[in-house]
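[1] Here is a sequence together with a model predicted from it:
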Amino acid sequence: MSELDLGYANHLAEQILLICSLLGGFSITIVANLLVSLKNSKLYNSILAMSVLAAGFFLTAVFSMTKLLLMTTKGYPRKLIKDDLISVRIVGSTSFLIGIIALLTVISLAGWTKSKKLGYFTTCIGAVTLVLVFYSM
């Protein structure tokens, strides 16, 4: 893994922090809606599980990126050790990617709650989005 300039790492952490906050909030909203729902099927339970997974990993990424943001900000009170930056960056980035995959799984499964036709459509959209997300990284 290559070393990042501290200024670049700071801006990167800030952007990922913003994205994870929004997507984590969205995932938590899905969880809350499914918890009050009266529907109880394997599909709804799978969507609930993937939403909880996404929310958990996005929250982990939020805290990791917050720590990275603080560590790379000028005036950080402790001595900066590069290995600490790498481990925080790995945890944050991995959590971010797992959160994206889980949320795209929720999107892919959502259509199946209504019909087969909509299920195929949302699954295709989820798969294409996953490919495009990984291609853009």
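    Perfect, thanks for sending it.
[2] use CA for all of it now, contacts and neighbours both
    Will do.
[3] Find the nearest non-adjacent residue to the residue nearest to the spatial centre of the chain, please.
    When C-alpha atoms, centre = their mean is applied to the chain, the residue found nearest the centroid is Gly99 (3.0 Å). The shortest distance from Gly99 to any non-neighbouring residue, by C-alpha to C-alpha, 6 or more residues apart in numbering, is to Ala54 (4.2 Å).
[4] same deal with Thr60?
    Spatial nearest neighbour of Thr60, excluding adjacent residues (C-alpha to C-alpha, 6+ apart): Ser95 at 6.3 Å.
[5] right, and Gly126 touches Ile101 too?
    No. Counting by C-alpha atoms under 8 Å, Gly126 does not reach Ile101; the two are 9.2 Å apart.
[6] Do a quick rundown of the helices in the protein.
    Secondary structure of the chain (DSSP state H): helices at 6-36, 42-71, 82-110, 116-136.
[7] Buried by neighbour count: which residues of the shortest one qualify?
    The one in question is helix 116-136. Residues of helix 116-136 classed as buried: 118-119, 121-123, 126-127, 129-130 (neighbour count, 16 or more other C-alpha atoms under 10 Å).
[8] again, but for the longest one
    Residues 6, 9-10, 13-14, 16-17, 19-21, 23-28, 30-31, 34 are the ones in helix 6-36 that count as buried (16+ other C-alpha under 10 Å).
[9] Got another one to weigh against that:
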Amino acid sequence: MTELSFDYWNKLAGQFIVISSLLGGFSLSVIIPLIEAKSDSKIMNYVFRSVVIATASFLISIFAMTKILMVTSQGFPFKVSSSALSFPRIVGFASFIVGLLAIIAVLSLSGWLRSHSMKRFTIIVGLLTLLLIFAMIV
């Protein structure tokens, strides 16, 4: 497998930070209305849990990628090897994927709170989103 340069990891980490920040902010902004909804339905609980998981996952991804960004930046005071990037890289990417899956779950479950036709629509949109995102990743 080809080893990626530190410059590439630096730019990639910056992109992950921006995307994770936007998606994490979106997830966080959904939590407050869900708390105020005062609904105890099973679906609402699943949506709430998914939003919390998404928010936490994107926060973890932000901090993991920030570590990569810091250690791969020019002028970092310590010597860094490629193996030092393994843990934050795995944690950052895995938490990003978990966050994406959780947001797609929220998207898919949101129609279940409305009507039967909305339920179908949001599940189809969620599945298409999942397929297209993973088609772009692979």
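    Yep, it's here. Nothing here was measured: the structure is a model prediction, and the numbers come from that model.
[10] got the contact list for the equivalent of the residue nearest to Gly99 of the first structure over in the second structure?
    Using TM-score structural alignment as the criterion, the counterpart of Ala54 of the first structure in the second structure is Ala54. Counting by C-alpha atoms under 8 Å, 6 or more residues apart in numbering, Ala54 of the second structure makes contact with 24, 27, 98-103.
[11] please redo it, this time with the cut-off set to 10 Å
    Counting by C-alpha atoms under 10 Å, 6 or more residues apart in numbering, Ala54 of the second structure makes contact with 20, 23-28, 48, 60, 95-106.
[12] likewise Leu113 of the second structure?
    Leu113 of the second structure makes contact with 41-44, 47, 119, according to C-alpha under 10 Å, 6+ apart.
[13] Over to Phe63 of the second structure?
    Phe63 of the second structure is in contact with 17, 20, 69, 88, 91-92, counting by C-alpha under 10 Å, 6+ apart.
[14] Let me know the closest of the residues you listed to Met1 of the second structure.
    Checking those against Met1 of the second structure with C-alpha to C-alpha, the nearest one is Pro88 at 18.9 Å.
[15] Wait, the closest one touches Ile68, no?
    Yes. Taking contacts as C-alpha atoms under 10 Å, Pro88 of the second structure lies within contact range of Ile68: 6.8 Å.
[16] what touches both of the two?
    Counting by C-alpha under 10 Å, 6+ apart, no residue touches both Pro88 of the second structure and Ile68.
[17] More neighbours: which of these two?
    Per other C-alpha atoms under 10 Å, whichever of Pro88 of the second structure and Ile68 has more neighbours is Ile68, with 25 against 18.
[18] now the match of Ala54 of the first structure: how far from Gly14 of the second structure?
    The spacing between Ala54 of the second structure and Gly14 of the second structure, counted by C-alpha to C-alpha, to the nearest Å, is 19 Å.
[19] same question, Leu132 of the second structure
    For Leu132 of the second structure relative to Gly14 of the second structure (C-alpha to C-alpha), the value is 23 Å.
[20] go on, Leu23 of the second structure?
    From Leu23 of the second structure to Gly14 of the second structure the distance is 14 Å (C-alpha to C-alpha).
[21] swap in Ser115 of the second structure?
    40 Å.
[22] likewise Ser95 of the second structure?
    In terms of C-alpha to C-alpha, Ser95 of the second structure sits 16 Å off from Gly14 of the second structure.
[23] what's the answer for Leu4 of the second structure, then?
    Distance, Leu4 of the second structure to Gly14 of the second structure, by C-alpha to C-alpha: 15 Å.
[24] so Ile35 of the second structure sits right up against Phe48, yeah?
    Yes. Between Ile35 of the second structure and Phe48 a contact is recorded at 8.1 Å, counting by C-alpha under 10 Å.
[25] Cool, thanks, signing off.
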